[in-house]
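Q: Sequence first, predicted coordinates after that:
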Amino acid sequence: MRESMKYDTNVYQLRESVLKRMIQIIQQQRYIQDNSIVFYGDSIIEYYDVEHVFKDLGPVYNCGIGGITSDMLLHFVDEGVIKYRPREVFILIGTNDLGNTIMASPRDIALNVKEMVEIIHYNLPECQIHLLSPIPCIEKLHGYQSMHQGLRSNDILQMIMKEYKRMIPYEYVHFINVYDSLFENGQLNANYFIDGLHINEDGYQVLTEVILKAIKEK
């Protein structure tokens, strides 16, 4: 049945897994502590054990949603960030916009994220916003040429961070480049990946080191 269903390709489809995860994030609000940190984004965040690896920084909440795009993350920002009233939020999004139903440009993604951070700052002016770059992908597995759909490529993923810096020049936004950390000697390290799109424990360890270093140096 599902395989034969037709979708409006101009409209992002909310899948069952996304809706279930959104409900989990809303239900989690019952137990939030003050002075917390929120990680908000797509599957790279959802599968990241942030509650454990960043536990020394204070209460940490994972509000990642696998499969989500920047426009839907924008629409969910009230439940996914603002109601948690965190002192800091880390945002990572972008790759699904290039490979899902809707094919957004880096500028479109940056516009969504710009509005998102403005909403967060307006409601939580003391909240420090950390904007992470999307991570790269193994193009022969998940690039647009191999998938025959979407716009995903490492060149375009890099452009997202460039658009962030151009369009979101706010002093309350701290940019963290995690993209470059998964390369060694100019080559993407495939040993950090599970399937060419999602990273494994070693990949997350690299991200953790970059994030902690960026926080310390800020």
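A: Received it, and whenever you're ready, just let me know what you need.
Q: C-alpha from now on. contacts and neighbour counts both.
A: OK.
Q: what sits against Asp202?
A: The neighbours of Asp202, taking Cα atoms under 8 Å, 6 or more residues apart in numbering as the test, are 191-192.
Q: can you rerun that using 7 Å?
A: Tyr192 (Cα atoms under 7 Å, 6 or more residues apart in numbering).
Q: Could you measure from it over to Phe193?
A: To Phe193, Asp202 is 8 Å away according to Cα to Cα, to the nearest Å.
Q: Residues in contact with stretch 13-20: which ones?
A: Residues external to stretch 13-20 that are found in contact with it (Cα under 7 Å, 6+ apart): 65-67.
Q: Just name the closest of the residues you listed to Val81, please.
A: Ile65 (12.4 Å; Cα to Cα).
Q: Check the burial of the closest residue to the closest one other than its chain neighbours by counting its neighbours.
A: Spatial nearest neighbour of Ile65, excluding adjacent residues (Cα to Cα, 6 or more residues apart in numbering): Asp42 at 4.7 Å. Counted with other Cα atoms under 10 Å, the neighbours of Asp42 add up to 25.
Q: next up, a second structure to put side by side with the first:
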Amino acid sequence: MLLGLLLAACSTAPALQPATDAEARTTTLDPVSDPAWVQDMARFAAEDAANPPPRDAVVFTGSSSVRMWDTLAADFPGVPVLNRGFGGSQVRDSVHYADEVALRYRPRQVLIYAGDNDINAGRTPAQVLSDFQAFVTRLRSEQPLVRIGYLAIKPSPSRIEQLPRQQAANRLVREWTETQDGVDFIDVATPLLDASGRPREDLFIGDRLHLNAAAYALWREVVAPYLQR
């Protein structure tokens, strides 16, 4: 009789429901292997050996929007900035390479631009947030007081169909940073939009994805107040 009761209970138990998008967020680090990034890390190490950077620099890292910011040092005079962007990367790649692009420098502050390629590769806004949280956790595990900034995912004409997901990811990251000490959401996305809410064509180079000098000038104005001097 006891066995019969147990079988009956099992048959009437509610089925497990599929996880929601938020519940399914992953912190598993599985960055795409890219030999170019190995070369980038070797190049960073060579540059460090030739010209040792200050240990209290403001480090910029992330994808090509940072890598291609050629005027970074000139844009922030008086601030020891270091460009450690590596093109094509996603947020989780910066977690994977956190030692090479950030922690080795014992920075006073780290700013990351990533999420653009993540959305393009099919990752969800919730996963972008989760990966950024993992990035913060990774840095804070060795530098508990380091200040961290997230540069908002930029809109671009070539990825206009992704704009709703980009904005959803930005919203999730912004809301989370508002609950955290020493973590900033830096809105470099809004200045790139026109009055109708579409990306301004005049702020992009020929590929309609990457920024031109005028766009970086806008970014400079937005980012400057957040930098620790």
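A: Done, it's in. Note that this is a predicted model, so its numbers are computed, not measured.
Q: quick one: TM-score?
A: After superposition, the two chains reach a TM-score (TM-score structural alignment, normalised by the length of structure 1) of 0.81; 193 aligned residues with a Cα RMSD of 1.9 Å.
Q: The residue nearest to Ile65 of structure 1 maps to what in structure 2?
A: With TM-score structural alignment as the matching criterion, the partner of Asp42 of structure 1 in structure 2 is Ser63.
Q: next one: Pro134 of structure 1
A: So Pro134 of structure 1 corresponds to Ile153, using TM-score structural alignment.
Q: How about Ile26 of structure 1?
A: So, by TM-score structural alignment, Ile26 of structure 1 is matched to Ala45.
Q: Just give me the residue closest to the centre of structure 2.
A: With distances taken as Cα atoms, centre = their mean, the residue of structure 2 nearest its centroid is Ala114 (3.1 Å).
Q: Mind checking what helix or strand follows the helix or strand where Trp176 of structure 2 lies in sequence?
A: Taking DSSP states H and E as the criterion, Trp176 of structure 2 maps to helix 163-177. The helix or strand immediately downstream of helix 163-177 of structure 2 is strand 183-186, counting by DSSP H and E.
Q: mean deviation (superposed) between that next one and structure 1, please.
A: Comparison of strand 183-186 of structure 2 with structure 1 after fitting gives an average deviation of 0.9 Å (mean Cα distance after the TM-score superposition for structure 1).
Q: Over which residues of structure 1 does the very next helix or strand once past that strand lie when aligned?
A: Later in the chain than strand 183-186 of structure 2, the nearest helix or strand by DSSP H and E is helix 213-223. The aligned range for helix 213-223 of structure 2 in structure 1 is 201-211, by TM-score structural alignment.
Q: Tell me how many other residues surround Ile45 of structure 1.
A: Ile45 of structure 1 has 21 nearby residues by other Cα under 10 Å.
Q: check contacts around it.
A: Here Ile45 of structure 1 is in contact with 39, 64 (Cα under 7 Å, 6+ apart).
Q: Show me how far the host helix or strand of it is from its chain's centre.
A: Using DSSP H and E, Ile45 of structure 1 sits within helix 43-46. For helix 43-46 of structure 1, the separation from the chain centroid amounts to 7 Å (computed by Cα atoms, centre = their mean, to the nearest Å).
Q: returning to that earlier point: the match of Asp42 of structure 1 contacts Ile112, correct?
A: No: Ser63 of structure 2 lies out of contact with Ile112 (Cα atoms under 7 Å); the separation is 8.3 Å.
Q: thinking again about what came up before, find the nearest non-adjacent residue to the match of Ile26 of structure 1, please.
A: Excluding the flanking residues, the one nearest Ala45 of structure 2 by Cα to Cα, 6+ apart is Glu100, at 7.9 Å.
Q: Longest helix in structure 2, please.
A: Secondary structure assigned by DSSP state H gives helix 125-142 as the longest helix of structure 2.
Q: tally of neighbours for the residue mapped onto Lys55 of structure 1 from structure 2?
A: Under the alignment (TM-score structural alignment), Lys55 of structure 1 maps onto Pro77 of structure 2. Using other Cα under 10 Å, Pro77 of structure 2 is surrounded by 10 other residues.
Q: For burial, what's the neighbour tally of the residue nearest to Gln128 of structure 1 when sequence neighbours are not counted?
A: With Cα to Cα, 6+ apart as the criterion, Gln128 of structure 1 has its nearest non-adjacent residue at 4.6 Å, and that residue is Glu88. Using other Cα under 10 Å, Glu88 of structure 1 has 18 neighbouring residues.
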